[in-house]
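Asks: okay, predicted coordinates and the sequence, questions at the end:
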Amino acid sequence: MADDMDDRKRALRAELRERRRIRTATERSADAAGITQNLIDLTSDLKVGYLAAYLSTPDEPPTREFLRWTAERGIRVLLPVSREDGLLDWAPYDGDDEEADLLGMPTPTSELLGPIAINGVDLILVPAACVDHSGMRMGWGMGYFDKTLGSMEACPPVYAVIFDDELVDSVPRERHDMPVNGVVTPSGIVSF
């Protein structure tokens, strides 16, 4: 049964990676504008002063314009840094240089904080491969965010940032998978 679940997740992730890879420049530009505005709206509506987010890679729904907006307004942001033990450290977003972490993901070069630094945030924005209509999130298979969310005593709202076609009817689910409270897409915000 576990092998079947792994195979289903692997196939779905491969399909989603390919869809992201072949997005046109026109689609990417329109998606960037929509996602940025919807992230601003969500942050404003929730009156967020401190959040955890991530630096998007070229194929992910873009977060960088939104992060620049947060810096301009003095909203404090923590960004994840992958650790070898499967946990996430956190670093304050300062809008300056970035480097790749051990998984090759972009991370800031600012002061490195431990895993519990996230405990004071008002909102958590997470990457996802897809999310279903019940709020079940499927990540990219490393489990970093599932471990982080599962270990928090008082978890604030968690929203995944995805493309419109990545809000799906159902995703393969395992015991350790953590749901989200909503999604931000180019066309809107959906809360579960």
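Replies: Received it, and whenever you're ready, just let me know what you need. Numbers count the residues shown, from 1 in each chain.
Asks: going forward, measure contacts between C-alpha atoms and count neighbours the same way
Replies: Noted.
Asks: next, count neighbours for the nearest residue to Pro157 once chain neighbours are set aside.
Replies: Spatially, and ignoring its direct neighbours in sequence, Pro157 is nearest to Leu123 (5.2 Å; C-alpha to C-alpha, 6 or more residues apart in numbering). Using other C-alpha atoms under 10 Å, Leu123 has 23 other residues around it.
Asks: residues touching Leu123, list them.
Replies: Residues in contact with Leu123 (C-alpha atoms under 8 Å, 6 or more residues apart in numbering) are Thr43, Val48, Tyr50, Leu51, Ala52, Pro156, Pro157, Val158, Tyr159.
Asks: so how far is Arg76 from the fifth one?
Replies: When you say that, I think you mean Ala52. From Ala52 over to Arg76 the distance is 9 Å, taken as C-alpha to C-alpha, to the nearest Å.
Asks: what about the contacts of Leu123, which are in helices?
Replies: Residues of those located in helices (DSSP state H): Thr43.
Asks: put this beside the first:
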Amino acid sequence: MQPIVSNLKRALRAELRERRRTRTSTERAEATEAFTQNLIALTLENKATFVACYLSAPNEPNTRPYLNWAFENGVRTLFPITREDGLLDWAHGDGESEVEGLFGTPEPVGELLGPIAINDVDLIIVPAAAIDVTGMRMGWGRGYFDKTLGSMKKCPPVYAVIYDDELIDAVPREVHDQPVNGIVTPTRILSF
């Protein structure tokens, strides 16, 4: 059963990567403005003063303008740092200074904090390949966020940032996969 689910995930991820890769610069710019406004609204709605958020890679929904807003408005941010053992460390950063992480993704330059640093945040904003209508998240296949979210005793709200067409009827699911509380797209904030 597991190899079938794994193959379904691999095929769906390939399709989603291609969709993201072929978005025009105009589509990306318009989406970035809308993502930013919706992420700000989500932060204010949750009265979040401390947020965990990823640094977006070039083909991901752009979190950079939102992070600039957070920095300018006194919202503290925590960024994930990948480790070889499959866990995430965390670091404070300015949202601008970065290095290339283990898998070529951007990671912050800053004091390295351990995996439990995320326990103090008010809101978690995660990347995703797709989310289904029940809130089940499908990531990009390494399981970092699933391990982190699955290990938290008291987890704050978790929202995935995706394009509108990445909200689908059902994602292939494995036992370790973790749901999210909602999504942020260019057109809406949706809570499950």
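Replies: Done, it's in. None of the values given here were measured: they were computed from a predicted structure.
Asks: returning to that earlier point: roughly how far apart are the residue nearest to Pro157 of structure 1 and Arg23 of structure 1?
Replies: Leu123 of structure 1 sits at a distance of 28 Å from Arg23 of structure 1 (criterion: C-alpha to C-alpha).
Asks: follow-up on the earlier one: who has more neighbours out of Ala52 and Arg76 of structure 1?
Replies: A direct count of neighbours by other C-alpha under 10 Å for Ala52 of structure 1 and Arg76 places Ala52 higher, at 24 against 17.
Asks: what does stretch 59-79 of structure 1 contact?
Replies: 20-21, 31-32, 35-37, 39-40, 48-56, 90-95, 107-108, 118, 127, 161-163.
Asks: could you rerun that using 6 Å?
Replies: The contact list for stretch 59-79 of structure 1 (C-alpha atoms under 6 Å, 6 or more residues apart in numbering) reads 20-21, 32, 36, 49-54, 56, 90-93, 162.
Asks: the residue lying closest to Ala128 of structure 1 once chain neighbours are set aside: neighbour count?
Replies: Distances taken as C-alpha to C-alpha, 6+ apart place Gly139 nearest to Ala128 of structure 1, at 4.5 Å, with adjacent residues excluded. Other residues near Gly139 of structure 1 number 21, with proximity taken as other C-alpha under 10 Å.
Asks: how big is the offset of the lengthiest strand in structure 2 relative to structure 1?
Replies: Counting residues, the longest strand found in structure 2 (DSSP state E) is strand 76-82. Comparison of strand 76-82 of structure 2 with structure 1 after fitting gives an average deviation of 0.3 Å (mean C-alpha distance after the TM-score superposition for structure 1).
Asks: mean deviation of the very next helix or strand once past that strand from structure 1?
Replies: Next in sequence after strand 76-82 of structure 2, counting helices and strands by DSSP states H and E, comes strand 88-91. Its aligned residues in structure 1 lie a mean 0.3 Å from strand 88-91 of structure 2 after superposition (mean C-alpha distance after the TM-score superposition for structure 1).
Asks: the longest strand of structure 2: how far from the chain's middle?
Replies: Computed by C-alpha atoms, centre = their mean, to the nearest Å, the chain-centroid distance of strand 76-82 of structure 2 equals 11 Å.
Asks: what's the answer for stretch 90-99 of structure 2, then?
Replies: For stretch 90-99 of structure 2, the distance to the chain centre is 15 Å (C-alpha atoms, centre = their mean).
Asks: that stretch: end-to-end distance?
Replies: This stretch, stretch 90-99 of structure 2, spans 14 Å end to end (C-alpha to C-alpha).
Asks: tell me, how many neighbours does Lys47 of structure 1 end up with?
Replies: Using other C-alpha under 10 Å, Lys47 of structure 1 is surrounded by 11 other residues.
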